[in-house]
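Visitor: I would like to see how this sequence folds:
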Amino acid sequence: MRENFNTDKEILVLTSYPPRECEIATYSKDLFDALADGMSRTFSVSICALENGKSRESYPSEVKYVLDVTDQSAYIHLAERINREKKIQAVFIQHEFGMYGGEFGEYLMYFLYSLNKPVYVTFHTVIPSPEEKRLLIVRSMVTIAEKTIVKNKNSVRILVEDYGLSDSKITIIPHGIHPIESKEKASLHKAHGYENKKIISTFGLLSSDKSVETALEALPKVIAGFPDLMFVILGKTQPEVIKKEEEVYRKHLQRKMKQLGLENHVSFVNRYLETPELLEFLQLTDIYLSTSKDWDQAVNGTLAVAMACGCAVVASVNPQAKELLSEDIGILVDFEDPDQLATALTRLLEDDELRERMGKNAIYQAKASEWRNVAVKHAHVLQSHVPGQELIFDLPEISLKHILKLTDRFGILRFSKMGTPDISSGYTLDDNAKALIAMCMHLEFKKDPMTFLLMHKYLSLMESCQREDGVFFNYVDSEGNEHLQNAGDNLEDANGGAIWALGTLVAHREHLPANFIIRAEMCIHRAVYWVKELESPRAIAFAIKGLYLYNQSHQYRHIRELILSLADVLLEKYHAVSDAEWQWFEEYMTCGNSILPESLLYANFLDGKEKYSSIAKTTFDFLLSKTFEGKSIKVISNKGWLQKGEDRSQEGGGQPIEVSNTIQSLQLFHQVFDEEGYREKMEIAFSWFLGNNHLHQLIYNPLTCGCHDSLEKENVNLNQGAESTISYLMARLTMEKAGKGIPFLQDASLVEYQDLERRLIGRNSKFYQKNKH
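Guide: Next up is the predicted model:
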């Protein structure tokens, strides 16, 4: 976790907190970690821990205050202390009936009436048909609060219908869940001693409200058809329950287990499970059970976590389960009905395809509830109600973790099924060319053998894609052979992208093994003859950029003339379709837009003529006017390109490559024109990856260090293929370079690189012998 950078602005949270063991304490700790890890440049977070009586716990450093909830006067004293703290900008209150002192928690009102800071209240439970005093307390809290946060639509409905409140001050933020890195189920079964078993599980702090006996009563019918079935009951007993009745309920379940002859089919894991172990148990689960008999349960975080782990679900038909579980995710059953439960379990156990499909759909449904997404939603609520509060997203550490996972013996694989590389998808020239560019950028910050090895792989695949006439094909199958798809597609953009990659590599010549440069230059020499025949505007623009970078170290006159002639083609296209309302090169905007104006700057660098820089700036600013709305970016959708005469592209279909290209172009335009607005838009555009988008969800995956494939209208595409992951990495490296102001590569010793050349692609290697032209 990051340190809290911004200590001038602080958010205080009233809540129970670890080491106290309860679900809200765990919730609050997870929320704190997510905010501290993603928003530490915006504000710091501190905690006021709730205690029943004088404090006995040893709390972590973020706990700045402790409140004895049984002491009425302590609420007023706490409010007065907070009022004196100028850096505290707002107070978040985690609320559950029973957490605060007095009837229906009425002591909390003394705190609220004494406080002069903005307040936000999160209701973890909303009780329908309230008694008069409960109603008055809740209505008063909502009236005082800037915003009231609830977990689901049903809670909103109850507050509106039963409490007479307006929904204008109520917002829904789901219970948070941890991101899940998929693990192989069979290995987990073996590790936990459940080999060759079908696993049903339930978890959470145990109490009679969970009605686990309903599941036990359903098991005999299910086991008759599935004798390898195991029911795993995860979690210790609720501490407050133990205080009142010790382990009465657990012993009741154990007696019922023996009465039904289930000793070999039921396993009690009677302890508090740390998150990694809990997630392993849920990932080895085939069906998750939620048998609560509490109709008023406003939130069930355990259900959301099980869904995130890819479990098909069978749940009692309470409001939250009805809201979360569509028929393609799980099955709802009546309260305390073992026959219905047995029928549902049998149906899922008999149909592997249905169960697996439900599990995958559950993962998609649960994505919005990951803790970093929940933190972003809290930050946006705060931004909306605290004057002058700007959100500054923390930059993730640079990592090649998912790049390495996607890369195999031939190059970088094209697609990924969620976070798992799809070997059958094969490879493309386009992806490997972009990966080569990304590694050149990475080299500017970290020079290690792994970076060079990856560069060698990507360059090798590009070489294998070049035909005798110098033209490249794009698609390569999983065995490294040319794919039939090449015959039917226009490959100009991929060819232009290859020139960009090769030129980028040559531009780094002083810091690379000589063999890399020789190989790249030979590819360019064979390709240069067909470049002048390009017709696609994007292919032309890619080629201009690559040839410019290549020619920096050569100053070939014919390359200079070729660049300018290609730039003139773009000018012709601009003049043919542009007018006062449409300042662009085509009658539509598709993907890869920013490279078009960017490429004209390279022509201007060579020629110095204003015609190139003027149209570059005009078209780039026009593009930005179509893709930025205030403090957010909305890229052209691949669901429907932006046509001439239209104002905005439709929602959804936002691709990381478009955001990445925009960030890279913004950096260059900022360097050339020195307009601060370009630098600000870089920050805004990059924040799209971190949750500053219409869904308030991360596109970057901090667990895998990959990037999701697209932002759709209602969900994030969870696949993490090569194009999206490379695009994110290039954007992240561009931000790093801009932040550190590094215009050129740092120096390194020649001996270091000669040694790497011998180790990675030494002159005695078969590859070198094949390619020494």
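Visitor: going forward, measure contacts between C-alpha atoms and count neighbours the same way
Guide: Fine.
Visitor: would you mind pulling the contact partners of stretch 319-331?
Guide: Here stretch 319-331 makes contact (C-alpha atoms under 8 Å, 6 or more residues apart in numbering) with 152-154, 295-300, 312-315, 332, 344, 357-359, 361-362, 365.
Visitor: I have a second one here; can you model it like the first so I can compare?
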Amino acid sequence: MLPRIAMVSTYPPTRCGIATFARSLGDAMVMAGADIDIVALGADSTDGIRHVHGGPQDLPATAQVLSEYQVVVLQHEFGIYAGPDGADAVSLLSEVDAPVITVLHTVPPDPTSGQRRNLQALLDGSDAIVVLSHSADRVLRTTYSVRPHSVRVIPHGAPDMGRARSLPTTTERPRLLTWGLLSESKGIEWGIRAISLLDDMTPAPEYVVLGATHPKVKAHEGERYRHKLMDVADGLGISDRIVFLDTYLTTDLLTEVIGTATAYLLPYESRVQICSGVLVEAVVAGGPVIATRFPHAEELLGDGTGFLVDHTDPQEIADAFRAIVEDPASASEIRALSRAQSQGFLWDSVAESYLELAEELWRGQARTHRLADLVSPEPVGLLRAIS
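Guide: This is a model prediction of the structure:
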């Protein structure tokens, strides 16, 4: 028998990576036999949702709802909670009586004082902490104060892209593909510049950028970044080989487009990104993957599963893509490595890991790290961190 679980998270129709993560994980847990409900953060719709937590004003009602469950899974990223640096997450945690699993989607290696204070409070008050990569685990243990046995590494999940591997390539040109919500830090311009360095290939390759602009970015600046990218392509004289598909992704659409690509590109400008759901999807889809040297990419691709390139270096991207196109045997070996690595990233496997942890907490202990019961007026780990 599995415990009743409440998951606190953003949730579709909210368009963000954590909302998609929560729905995929929740669906996989239900398929595994779990009884799970969603407590959604700031949702505009109540479809498939037990309760909506809109902010601090809803704390009493949300606490009452969560009291009905035997385990609470709290998805965390600073920007999805109200208050300075997402302080509402700490307030919510302090009211929960059931064992809490907090899933950290962001672990900043150089946090602001507010981020450190709030994240340390979550570490002190949660019964278990889940990070999504070994890179995140290293940052967490070296930057914050954690109870060593409270942290688990459970990888970011992905749908089974096996169908994409079996689909024939339907484009005559070699095709480089990037997908996900669009924002300035994605470094798409470096992929465009790389394509301009491959004019000597016959046929000349194309670059497909699949995904809508991130809603928060669009609300602040509209489509400025997409237009900037179009201007870059036009200035290089390759507009006819850069394709923008401005749409929110479904698994079926992503699988269809993935099946037409020669290789996948993650030209991200971040040097500290500890987890990328797109990277996991690309590895599960079989690659070959070309990615800049951010920590999660080095973790997943460093054993030869893909190509690591320097940041903001279009020549290295172009050289990697040329190698994939001109050496199909090596590309096939990379796909085989990706297939071997990817089984633990499928959502059914990831869900089993969460359910095992939830059952362990439910059967093994009552809530022992409730923030409201701490003697110190400040989180214990925070005192250690600033002393």
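Visitor: now the TM-score, please.
Guide: Put the two chains on top of each other and the TM-score (TM-score structural alignment, normalised by the length of the second structure) is 0.90; 365 aligned residues with a C-alpha RMSD of 1.8 Å.
Visitor: that older thread, narrow the contacts of stretch 319-331 of the first structure to those in strands?
Guide: Among the contacts of stretch 319-331 of the first structure, the members falling in strands (DSSP state E) are 312-315, 332.
Visitor: picking up where we left off before, which of the contacts of stretch 319-331 of the first structure are buried? Put it as a PyMOL command.
Guide: Restricted to buried positions by 16 or more other C-alpha atoms under 10 Å, the PyMOL selection for these reads:
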select buried, resi 152+153+154+297+298+299+300+312+313+314+315+332+344+358+359+361+362+365
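Visitor: which of the contacts of stretch 319-331 of the first structure fall within helices?
Guide: In helices, judged by DSSP state H, the following of the contacts of stretch 319-331 of the first structure are found: 153-154, 344, 357-359, 361-362, 365.
Visitor: turn those residues into a markdown table, columns for distance to Phe203 of the first structure.
Guide: Below are those laid out as a markdown table (distance: C-alpha to C-alpha, whole Å):
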| residue | distance to Phe203 of the first structure |
| --- | --- |
| Lys153 | 24 |
| Asn154 | 23 |
| Ala344 | 19 |
| Arg357 | 22 |
| Met358 | 19 |
| Gly359 | 17 |
| Asn361 | 21 |
| Ala362 | 17 |
| Gln365 | 20 |
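Visitor: closest to Lys617 of the first structure out of these?
Guide: Lowest distance from Lys617 of the first structure to these (C-alpha to C-alpha) belongs to Gln365, with 42.2 Å.
Visitor: next up, the contacts around Arg173 of the second structure.
Guide: Going by C-alpha under 8 Å, 6+ apart, Arg173 of the second structure touches 203-206.
Visitor: once you drop chain neighbours, what's closest to Lys210 of the first structure?
Guide: Among residues not flanking Lys210 of the first structure along the chain, Ser292 sits closest, at 4.0 Å (C-alpha to C-alpha, 6 or more residues apart in numbering).
Visitor: quick one: what's aligned to that neighbour in the second structure?
Guide: Here Ser292 of the first structure is matched to Tyr268 in the second structure, going by TM-score structural alignment.
Visitor: its match: neighbour count?
Guide: Other residues near Tyr268 of the second structure come to 20 when the count uses other C-alpha atoms under 10 Å.
Visitor: isn't it up against His311?
Guide: Yes - using C-alpha atoms under 8 Å, Tyr268 of the second structure makes contact with His311 at a distance of 7.4 Å.
Visitor: Thr251 of the second structure: neighbour count?
Guide: Other residues near Thr251 of the second structure number 11, with proximity taken as other C-alpha under 10 Å.
Visitor: can you pull up the most central residue in the second structure?
Guide: Nearest to the mean C-alpha position of the second structure, by C-alpha atoms, centre = their mean, lies Gly277 at 3.7 Å.
Visitor: which part of the second structure matches stretch 611-626 of the first structure?
Guide: With TM-score structural alignment applied, stretch 611-626 of the first structure matches no range in the second structure.
Visitor: buried residues, that stretch. List them.
Guide: Of all the residues in stretch 611-626 of the first structure, those buried under the rule 16+ other C-alpha under 10 Å are 612-613, 615-617, 619-621, 623-624, 626.
Visitor: next: stretch 32-52 of the second structure.
Guide: Neighbour counts over stretch 32-52 of the second structure (16+ other C-alpha under 10 Å) mark 34, 36-43, 51-52 as buried.
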